[in-house]
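In: sequence and computational prediction follow.
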Amino acid sequence: MKIRFVTLYYPPEVGAAQRRISELARRLSLRGHEVTVLTGFPNYPSGIKPEGYRGRFTMREEIDGVTIVRVPHYIAPNQGFVRRLGIHLSFAFSASLWTLFHKRPDIIYLESPPLFNGFIGLVSRWIRRTPYLFNVADLWPQTAIELGALKNKWIIAASQKLERLFYNQARTVLAVTDGIRRFILNMGYPENKVALITNGVDHTIFSDAVPPDPAVLELKREGSIVALYAGTHGMAHALGGILEAAIRLRQEKIVFLFVGDGPEKEKLVQKATEEHLDKVYFWAPRPQAEMPGILRAADIAVIPLRDLPLFDSAMPSKCFEALAAGAPVMLSVRGEMADHVRAAGCGVTA
C-alpha cells in the first residue's frame, strides 16, 4: 500500500508528534508498505534550520526505508499568533501544491495540529480523489480558545467551521485519547467515523536497561535529587509552577533540570536568573537518541499542564517515555493519564 504522511513536524526535530509519526512511518515501511512523509524543514521551535538543511529550497531524503520530502515554508520562532499562522498556512499552501503535481498515494495520513493541514486533505480528496485520515493530537481551535490565545469571535467561528469541514471530508478521524474522541463524537459524528489510536512508547528504545546519562548524574553531586522536565516550553505546560517549587525548595538538595525549547523558555530563564536559582538548569533540546539515558538518570519526571478541563483528556507521550525508562512521574494532569499512573503506582498525580 502507498501511504503518505503529511506533517509540519518531523525529525530531526524533537517532540511528541515527531516521534509518533516517524516511528509509525518506519514500522509501516518494515511491513512492506511504500511510505512517504511530506513535511517541512526542521526548525521547531527555534526557527533556525540545522546544518545540512540550510540553503535548500526543497529536499528529498531516505531514512529507515521511508522517503521524506521537504517543501519550502515560512520559517520563524514559534512565538506569537501571527508568526504561527504564517508558518502553518505557508506549509499548507506549499504541501498542497506539491500534492497537486505528484503521483497520488492510496491513503494520506494528516497530522493536526496545525489544523490548516486539513486544506491539504481537501486538495487530495476533491482534486486528486485520494482519501485521507485526519489525526487529531490536540483539539484545535478548542485548545487555543481555552488557553486564551484565540479570543476573536469571528476567527473562532471561522476556525470551528474549518474544523468541521476537515472532519466531514476525512474518511476517518483519528483521536489520540479517549477524551478527544468523546469530544469529537459530541460534535455529532457517528461512532464509526472516529477511531482511537493512542500514543505509546517503544520499549526497545526507552528502557530501564539504558545507561544513565553521565551529565545528569553529575547534577546529583552531594546527594541531590534531579527533577526533570523534558519537552516543549509552551504556554500550555504551566512551567512557572516548577520554578515556584524551586524557590520554595531552594534550601533542599534538589536540582531542577529543564530540557527543550519553546516560546516560554526565555521568560523562564529570566525568572530563574532574577530569583538566583542556582540549582535550576536549562539545557537545549537533545537528540532523541539521548533522551532515554537522560530520563533513566532522573529521579523524578515532572509533567505539568495548565489546569483546564480540556487537558483532563491529555495523555502526554513524555509520560509513557519516562515510565518506560524507569523514572517515577509527578503528574499535574487529571483524567485518563492520572488514572493509569495511580493504577500502576508509578508516581503522584494532582
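Out: Received it, and whenever you're ready, just let me know what you need. Note that this is a predicted model, so its numbers are computed, not measured. Residues are numbered from 1 along each chain as shown.
In: only C-alpha atoms from now on, for both contacts and neighbour counts.
Out: Fine.
In: what's in contact with the one helix or strand residue 111 maps to?
Out: Using DSSP states H and E, residue 111 falls within strand 107-112. Strand 107-112 has contacts (Cα atoms under 8 Å, 6 or more residues apart in numbering) with 2-8, 117-118, 121, 130-138.
In: elements contacting the next helix or strand after it?
Out: Next along the chain after strand 107-112, taking DSSP H and E as the criterion, comes helix 118-122. If you count contacts as 3 or more Cα pairs under 8 Å, 6 or more residues apart in numbering; DSSP states H and E, helix 118-122 packs onto helix 81-100, strand 107-112, helix 153-169.
In: can you tell which of those is closest to residue 273?
Out: Distance to residue 273, taken as Cα to Cα, is lowest for helix 81-100 among the helices and strands packed on helix 118-122, at 27.2 Å.
In: now do that closest one: distance to the chain's middle.
Out: Once both centres are worked out by Cα atoms, centre = their mean, to the nearest Å, helix 81-100 turns out to sit 18 Å from its chain's centre.
In: may I see the buried residues of that helix?
Out: If you call a residue buried by 16 or more other Cα atoms under 10 Å, then helix 81-100 has these buried ones: 84, 87-96, 98-99.
In: circling back: show me which of the contacts of strand 107-112 are buried.
Out: 3-8, 117-118, 121, 130-138.
In: among the residues you listed, which ones are in helices?
Out: 118, 121 (DSSP state H).
In: tell me which of the helices and strands packed on helix 118-122 lies nearest to residue 29.
Out: Residue 29 lies closest, by Cα to Cα, to one member of these: strand 107-112, at 14.2 Å.
In: quick one: the strands in this protein, in order.
Out: For the chain, the strands defined by DSSP state E occupy 2-6, 34-39, 59-63, 66-70, 107-112, 132-136, 172-175, 194-196, 225-230, 254-259, 280-283, 300-303, 329-331, 347-349.
In: mind putting the ones you listed into JSON lines with distance to residue 163?
Out: Below are those laid out as JSON lines (distance: least, Cα to Cα, whole Å):
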{"stretch": "strand 2-6", "distance to residue 163": "17"}
{"stretch": "strand 34-39", "distance to residue 163": "21"}
{"stretch": "strand 59-63", "distance to residue 163": "30"}
{"stretch": "strand 66-70", "distance to residue 163": "25"}
{"stretch": "strand 107-112", "distance to residue 163": "10"}
{"stretch": "strand 132-136", "distance to residue 163": "10"}
{"stretch": "strand 172-175", "distance to residue 163": "11"}
{"stretch": "strand 194-196", "distance to residue 163": "14"}
{"stretch": "strand 225-230", "distance to residue 163": "30"}
{"stretch": "strand 254-259", "distance to residue 163": "33"}
{"stretch": "strand 280-283", "distance to residue 163": "36"}
{"stretch": "strand 300-303", "distance to residue 163": "29"}
{"stretch": "strand 329-331", "distance to residue 163": "30"}
{"stretch": "strand 347-349", "distance to residue 163": "32"}
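In: take the one below as the second:
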Amino acid sequence: MKNILIITSYYPPETGAASNRIFHLADGLQKRNFNVSVITPLPNYPTGKIFNDYKGEFKHISTEKGVKIFRLWIYASNSKNKVLRLLAMLSYSFSLIWFFMWNKIPKTVIIQSPPLLVAFTSVLFLGSKQRKIILNVSDLWPIAGLELGALKKNFSYKILEYIERFNYNNADLILGQSEEIIAHVKSIFPKKETFLYRNYPDFSPPEIIQKKISKEKLTLVYAGLLGVAQGIYKLIKHLDYSNIEFHIYGNGSEQDKIKSFLNSNPNLPIFYHGEVARDKLHKALLQYDVTIIPLLNRIYGSMPSKIFEYARLGLPIIYFGGGEGETIIKDNALGCIAKPGNYNDLNRIIAKIKPFEIDLELKQKIKKTALKNFDFNTQLNHLVAHV
C-alpha cells in the first residue's frame, strides 16, 4: 500500500468546491488502496472563524472514511484587510513547518495551490529528489488576483510571480483543472509534466422530478459561494424580474449585502434559502427550471466546478462567465451562454427561455451527457497511473 499525503487549505466540514474536490480526491485514492493522510487547517471557511467543534484546539487528529486527517492551528480570518489575510496564510504556513519538523512525511505529496504561500512553504520544505511533489493548481494566482482587482502590478506582484514559478519548477507533476492552466504552465516550463484534472463531482444524482407544465414564471437558481468573484449581489440588481423567480443558496462575503438588498426590495421575487447540506441541496435544486453560473469578471484559467455538478443533476445552465466554461457548455449542449459582464444580453437570453421548454427529456439528456463525459472515477483511474 503506497503512502500519500495531501496538503490543502480547505477540507470538510468546510463547504465549497475546493473542500469537495480534495475530499473526493482523498476518498478516491483511499479506495484505490493508497494509505492517504491529509493536512488542513482547523475548519474556518468561509466564515473566517474556527468552527465551534474545534475551538480551543491547537491540533486535531481524526480518521474519517479511512483517511487520517491532521487539522492544524491557523489564525482564522476572512477580512478584506490584506495584512490580516496574509497573517492567516502565514500562520498556517508556520503550522505546516512545525508539522514537517516533527513528523515523517510520505514519499508522494499532493499540494493544493492556491494559496500560493502555503504551496510555496510545502514545496520549499518537502521538495527533494527522494520525494515526488504533485502540485494541484485550481486557479492561476497571481493572474486571477490581478483580474479580480485584488492585486496590482507592483513589487509584491513580482514576488508572487516568483513564488508561482518556483512552485511550478520544483513540482514533479502539475495537475490543472482547465486547459488554460495547463497552457499557462507549459508557456513557462514547456517540458513540465502536466495532467488535466477537472473538478468532477462524485455523487449519485437523485432522480429528476417531472415538473408540471404551467404558465408560471421561469424559476432560476444559484447555489454556491456568495463571494466577490461570483458577483451575485450585482446580479440581483441587474436581473429583469418580469418573468422569473430567482432562488439563492449559499453563504459568503456578500451574504449580508444580499440580505440587505432583499429587505429593501421585498416585492422582488428573490428568495434566499441560506446554506443547505449538499445532499439536501441536490434534491432541492431539482425543483427549479434552470441554474445560472456567473462570474463578475472573466478569470483566465478559471473553470467553475458548478458546471459539472449542475449537469450531473440534469439542470440546464445559463453560463455568464466567459472563458473555457463557454466551450464546455457549447460542446456538451448543457444550456446557453450570455456575454460576460453584459446584463442586457443576459436578460435577453433568460427572456427567450419558456418554462414549458424545460421538460423531463431535456434534463435527462443533460444528466446522461454529464454521467458519460464528466466521470470522476475514469479521470482518477488515469491519474493514478501518474502518481
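Out: Great, that's in hand. Everything numeric here is computed off the predicted structure, so don't read it as measured data.
In: after superposition, what is the TM-score?
Out: Overlay of the two chains. TM-score (TM-score structural alignment, normalised by the length of the first structure): 0.88; 335 aligned residues with a Cα RMSD of 2.4 Å.
In: quick one on the thing from earlier: dump the helices and strands packed on helix 118-122 of the first structure to CSV, plus distance to residue 202 of the first structure.
Out: Compiled in CSV, these are given as follows (distance: least, Cα to Cα, whole Å):
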stretch, distance to residue 202 of the first structure
helix 81-100, 29
strand 107-112, 20
helix 153-169, 29
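In: out of these, nearest to residue 262 of the first structure?
Out: Here helix 81-100 is closest among those (Cα to Cα), at 12.5 Å.
In: after superposition, how close is that closest one to the second structure?
Out: In the superposition against the second structure, helix 81-100 of the first structure averages 1.6 Å from its aligned positions (mean Cα distance after the TM-score superposition for the first structure).
In: what packs against that helix?
Out: In terms of contacts (3+ Cα pairs under 8 Å, 6+ apart), helix 81-100 of the first structure is packed against helix 118-122.
In: pull the residues that contact the helix it packs on.
Out: Contacts for helix 118-122 of the first structure (Cα under 8 Å, 6+ apart): 92-93, 95-96, 99, 108, 110, 112, 131-132, 134, 166, 169-170.
In: what's the closest of the residues you listed to residue 221 of the first structure?
Out: Distance to residue 221 of the first structure, by Cα to Cα, is smallest for residue 112 among these, at 42.5 Å.
In: now that closest one: how far from residue 244 of the first structure?
Out: Residue 112 of the first structure is 33 Å from residue 244 of the first structure, where distance means Cα to Cα, to the nearest Å.
In: which one's more surrounded, these two?
Out: Comparing residue 112 of the first structure with residue 244 by other Cα atoms under 10 Å, the one with more neighbours is residue 112, at 21 against 14.
In: of all the helices and strands packed on helix 118-122 of the first structure, which one is nearest residue 344 of the first structure?
Out: Taking those one by one with Cα to Cα, strand 107-112 is closest: 30.3 Å.
In: between the two ends of stretch 136-155 of the first structure, what distance do you get?
Out: Using Cα to Cα, the end-to-end distance of stretch 136-155 of the first structure comes to 20 Å.
In: surely residue 282 of the second structure and residue 204 touch.
Out: No. Contact criterion Cα atoms under 8 Å: residue 282 of the second structure and residue 204 do not qualify, at 10.0 Å.
In: so for the two, which residue has more residues nearby?
Out: Per other Cα under 10 Å, whichever of residue 282 of the second structure and residue 204 has more neighbours is residue 282, with 19 against 10.
In: contacts only, for the alignment partner in the first structure of the more buried one.
Out: Using TM-score structural alignment as the criterion, residue 282 of the second structure maps onto residue 292 of the first structure. Neighbouring residues of residue 292 of the first structure by Cα under 8 Å, 6+ apart: 205, 206, 207, 210, 212, 321, 325.
In: compare the residues you listed with the second structure and list the overlap.
Out: For those, the contacts that are reproduced in the second structure, applying both residues aligned by TM-score structural alignment, their matches' Cα atoms under 8 Å, are 207, 325.
In: what about the contacts of residue 292 of the first structure, which are in helices?
Out: Counted as lying in helices by DSSP H, out of the contacts of residue 292 of the first structure, are residue 321.
In: closest one to residue 184 of the first structure out of the contacts of residue 292 of the first structure, please.
Out: Nearest member of these to residue 184 of the first structure, counting by Cα to Cα, is residue 321, at 26.9 Å.
In: aligned to that closest one, what sits in the second structure?
Out: Per TM-score structural alignment, the equivalent position to residue 321 of the first structure in the second structure is residue 309.
In: any idea how far its match lies from residue 138 of the second structure?
Out: 16 Å.
In: residue 43 of the second structure now?
Out: With Cα to Cα as the criterion, residue 43 of the second structure and residue 138 of the second structure are 20 Å apart.
In: residue 266 of the first structure maps to what in the second structure?
Out: Using TM-score structural alignment, the equivalent of residue 266 of the first structure in the second structure is residue 256.
In: quick one: contacts for the spatially most central residue of the first structure?
Out: Central residue of the first structure (Cα atoms, centre = their mean): residue 16, 3.5 Å from the mean position. For residue 16 of the first structure, the contact set (Cα under 8 Å, 6+ apart) comprises 317, 318.
In: so it versus residue 318 of the first structure, what's the distance?
Out: Residue 16 of the first structure is 7 Å from residue 318 of the first structure, where distance means Cα to Cα.
In: tell me how far the residue of the first structure positioned farthest from its centre lies from residue 307 of the first structure.
Out: Most distant from the centre of the first structure: residue 222, at 35.0 Å, with distances by Cα atoms, centre = their mean. Using Cα to Cα, one gets 35 Å for the distance from residue 222 of the first structure to residue 307 of the first structure.
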